[in-house]
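Peer 1: Predicted coordinates and the sequence they were generated for:
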Amino acid sequence: MTIMKKTLMLLISITFVVGMGCGSSGNTSGNSNSNGIPGWVENPGSEYSEAKYLMAVGSGSTLNEARGDAFSQLSQIFQMDIDATQQLTTEVIDRSTNNNFYSESTSQLLNNIKIGTNQELMNTSILTSEVDKFGTYHALAGMDRAETSRIYSQEISNNQIKISEFENNASNESNILQKLVLLTKARAVASANEVLTRQLNVIQGGAGTGGDATTTLTRIQEKFRAIQQQANVSIQSDNATYTVKSAVAGAFQKEGFSIIENTENAILGVTINYQTQEANLNRDDAEFVKWELVIEIEDKQSDRSFRTFMVEGRDGAPSYSDALKRADFTARNKIEKDFAQFLNNELLQIN
C-alpha cells in the first residue's frame, strides 16, 4: 500500500470517528419527540434508573422556573401518595416544631410534604435539563432513594426512642396535667413518625402507608383521649362577658380540656378578670372604652400557679354600647390568638 493510500484511509477513519462523536454530544434532538421535547420528559426512566432515583419533571419559561417546578412536582409525589385523611396537618407540624418536639432533622424531612417553588428536597438534584425547539425549558429532579431511605430510617428509629420515653413517663405519672402534657408530646412525635414512615415507603417505591407507625399513633391517641376525660377545667369570673368567657373556654377545649362547673373535679382552676371603663378622649363623634383582661391559671392537683396572662386595649364606636361590643370583639381575638399561644406554651413546657 502506498503512502498516499494509507494517508487517505487514515483521514477517512478520523472523519468517521469525529462524526460519531458529534452525533453523541449535548445535542439530544435524536432523543426528542416530534414536538422537539426531550424523551426523558415523558419517560424519565429512559435516561436514569428508576430504582436509584425518585424522579419528577418540571417545565417553565426559564431554567429556574423549570427547576422549581421539578422540585415542586417531586414534593407532590409525597402529597398524592400519602393518605389524604392522615391527621398531621401543616399547622400541627409547624406548631410542634416551634415547641421543639421534633429534632431539626425530623423538621427538615417533614418539609418534603410542603409543596413550594424552588424548594430543594433532601438528597435531591437536577439530573438534567434542556430547552425544546419552542423555547420551553425542562428539568428532571431526582432524589437518591438509597441514601435518603437511610436518613429516614435513622430518624424514625430516633423518634421511636423519644415516643417510648414520653409514653413510659406518662404511665408512671400520677398528675393528670403532667400525663396530658407527656402524651401530647408523644402524640406529636408519633404523628411525625407516621408521616416519615409514609414518606419512606414512597421513596422505596411502595404505597404511602404508615405500618407500625400508624399502630403506635393509634395507641397513643387512645391513651390521650382517656386522659382527656379526666382533664377538667373550671372557669370562674364575676365580670367577664359571655363572649370573653366563651373564648377562654374555647382555648382550653382546643388543647383537649373539658369545661365543668364543679370546681372539686377540676384539675385546673381559671379565674378571669375583665374590667371595662369609659375613656374620655373629648371626641364628639365617638365614645371609647378602655378594657383590661387578666387570666390566672392554677394546677389544683399540685397547687402550682402559672404565669398570669394580661392584655389591655381601647376601642371606640359611635355609641358607648357599641364601643363595649367592639371591646368584646377585640378581647375575643386576643384570646383566640395570643392567649391560645400563651396557654400552649405554658402547659407544654412543663417538665
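Peer 2: Yes, it's here. Computed from a predicted structure; not experimentally measured. Residues are numbered from 1 along each chain as shown.

Peer 1: can we go C-alpha only for contacts and neighbour counts from here?
Peer 2: Will do.

Peer 1: mind listing the strands for this protein?
Peer 2: 53-60, 124-131, 137-144, 232-236, 258-259, 268-279, 287-299, 304-305, 309-317 (DSSP state E).

Peer 1: Buried deepest among those, which one?
Peer 2: Among the strands of the chain, ranked by average contacts under mean count of other C-alpha atoms under 10 Å, first place goes to strand 137-144 (a mean of 24).

Peer 1: Please enumerate residues in contact with that one?
Peer 2: Defining contact as C-alpha atoms under 8 Å, 6 or more residues apart in numbering, one finds that strand 137-144 is touched by 41, 44, 52-63, 66-67, 70-71, 74, 121-132.

Peer 1: what about 6 Å?
Peer 2: Outside strand 137-144, the residues that touch it by C-alpha atoms under 6 Å, 6 or more residues apart in numbering are 53-63, 66-67, 70, 123-131.

Peer 1: so it versus strand 53-60, what angle?
Peer 2: Put simply, strand 137-144 runs at 160 degrees to strand 53-60, going by axes from the mean of the first three to the mean of the last three C-alpha atoms, to 10 degrees.

Peer 1: what distance separates strand 137-144 from the middle of the whole chain?
Peer 2: Distance, stretch centre to chain centre, for strand 137-144: 24 Å (C-alpha atoms, centre = their mean, to the nearest Å).

Peer 1: In addition, the following structure is provided for comparison:
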Amino acid sequence: MNPSVYNKESDMKNKYFLMLIILTALMFVSCAGSKGTGGSKGKPIWVDNPAAAYPEKDYLAARGAGDTRQAAEDNASGNLARIFKSEISVDQTTRERYSAFTKLSGSMDETLETDMDQIVKVLAGETLFNVKFSETYTDEMGRVHILAYLDRKETADIYRDKISANYEKIEFLLKEADSASDPVDRYALLNAAHTMSTINQAMLEQLNFIHPPSHSMLTAQYDAINHNNISKKRAEAAKALTFSVNISGDDGRVASMTSETISQMGFPLVNQNAAVRITGTIRYEDVDLQRDNMEF
C-alpha cells in the first residue's frame, strides 16, 4: 500500500474521531446548561413562570428573594404560607399545649417534630409540612431567588397520617372524659381533646387546599368527631368545675383579679364546697432600699 494513501486515511480517521469527541462534549455542556432553565442567560424558568416547572395540579409553589439564601427561603416560605389564607387561628399557647400533650408517653408519643425531609415552617400564621426548595438563582444585582413548593400528593400523605393519629388520640380522650367522675379530670381530658381538635381543624383546612380528595376521605371517616361538639362539652365541663378564692391579708385587689381571670375562663365562683379552692396569704414588709444618699 502506498504510504501516502495510508497516512491520508489515518488522518481522516483521527479528524473524524476528534470531531466526534468535540460534538459529544458540546452535547453534555448543552444539556447541563439547559437543566432547570428556559429563560434568558441561564435563568431558571420558574423565576418568571413557576407553573412551567412545577405544574399547579401537582404542586403548590411560591417565589421568594433576598440578599442571602436564608432570606430568600424565608420570603418564599412566607409567600407560600399566605396562599392558604387560613381563617382558623391557632395561637402560640394552643401550639405549645398541643406539643406538650403529644410528648406524653403511651398513646401520645408523636410530636410536631418531623424528619429532615418533612420540614415545618411556621410563617404567616400557618404551620406547613413538607416545604421544599428549588435551586437558587442569583441575578445580575446579586439578589438571590428561590422557589418554595409542596408536592400535593406527597404532602397529603403526611397530613393524612398526622390528622388520623390526632383523631385517634381525640377519640381516646373523649372516651376517658365520658367515664371520668371527677370534674377536674373531666375538664382536663376535654381541654386536651379540644386543643388537639383545634390543631386538626387547621391541618384539615390546609389539606383541603392541598388535596381535596384526601380531605373528603378523612372528614367522612371521622364524621363522629365534631369540633363544635367538643367545644360545647368543654364549656359544660367548665361550668361544672367550681372555684373559690380566699386570699388572707389582701386589700381586695389580688382576689378580685384572680376571680376575674377564673370567670373569663368560664369557671363559676362559689363561696363553699368548691371543686378547686385557691387560697393564699399576702404579707407586706418594709424594705430598706438604701437610697438615702441617692440623688434624682
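Peer 2: The structure has been received and is ready for your questions. Quick caveat: nothing in here was measured; it's all calculated off a predicted structure.

Peer 1: I'd like the TM-score for the two structures, please.
Peer 2: The TM-score (TM-score structural alignment, normalised by the length of the second structure) is 0.74; 276 aligned residues with a C-alpha RMSD of 3.9 Å.

Peer 1: Quick one: the strands of the first structure as CSV, columns for distance to Asn99 of the first structure too.
Peer 2: Output for those, formatted as CSV (distance: least, C-alpha to C-alpha, whole Å):
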stretch, distance to Asn99 of the first structure
strand 53-60, 32
strand 124-131, 28
strand 137-144, 30
strand 232-236, 23
strand 258-259, 23
strand 268-279, 22
strand 287-299, 20
strand 304-305, 21
strand 309-317, 19
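
Peer 1: wait, which of the ones you listed is closest to Leu324 of the first structure?
Peer 2: Of all these, the one in closest proximity to Leu324 of the first structure, counting by C-alpha to C-alpha, is strand 287-299 (6.3 Å).

Peer 1: for the stretch 151-296 of the second structure, what spans make up the helices?
Peer 2: Per DSSP state H, counting those that start in this stretch, the stretch 151-296 of the second structure carries helices over the ranges 152-179, 183-210, 212-221, 227-240, 253-264.

Peer 1: Gly266 of the second structure -> the first structure?
Peer 2: Aligned by TM-score structural alignment, Gly266 of the second structure pairs with Gly256 of the first structure.

Peer 1: Just give me the neighbour total for its match.
Peer 2: Counted with other C-alpha atoms under 10 Å, residues neighbouring Gly256 of the first structure total 18.

Peer 1: Kindly report the same for Met9 of the first structure.
Peer 2: Using other C-alpha under 10 Å, Met9 of the first structure is surrounded by 11 other residues.

Peer 1: cool, the one 3 residues further on as well?
Peer 2: The criterion is other C-alpha under 10 Å. On that basis, Ile12 of the first structure has 11 neighbouring residues.

Peer 1: Also Arg95 of the second structure?
Peer 2: Neighbour count of Arg95 of the second structure, defined by other C-alpha under 10 Å: 17.

Peer 1: Now it. Nearest residue, chain neighbours left out?
Peer 2: Closest residue to Arg95 of the second structure apart from its sequence neighbours, by C-alpha to C-alpha, 6 or more residues apart in numbering: Ile199 at 7.6 Å.

Peer 1: Now do the same for the one you found: its match in the first structure.
Peer 2: Under the alignment (TM-score structural alignment), Ile199 of the second structure pairs with Ala192 in the first structure.

Peer 1: Kindly report the same for Arg82 of the second structure.
Peer 2: Going residue by residue (TM-score structural alignment), Arg82 of the second structure aligns to Gln76.

Peer 1: How much space separates its match from Phe329 of the first structure?
Peer 2: 40 Å (C-alpha to C-alpha, to the nearest Å).

Peer 1: Could you check which of these two has the larger neighbour count?
Peer 2: Each of Gln76 of the first structure and Phe329 has its neighbours counted (other C-alpha under 10 Å); Gln76 has more, 18 against 15.

Peer 1: how much space is there between the residue lying closest to that one once chain neighbours are set aside and Arg95 of the first structure?
Peer 2: Of all residues not flanking Gln76 of the first structure in the chain, Ile115 sits nearest, at 6.5 Å (C-alpha to C-alpha, 6+ apart). Distance of Ile115 of the first structure to Arg95 of the first structure, given as C-alpha to C-alpha: 18 Å.

Peer 1: Of those two, give the one with the bigger neighbour count.
Peer 2: Neighbour comparison, Ile115 of the first structure and Arg95: the larger count goes to Ile115, with 18 against 15 (by other C-alpha under 10 Å).
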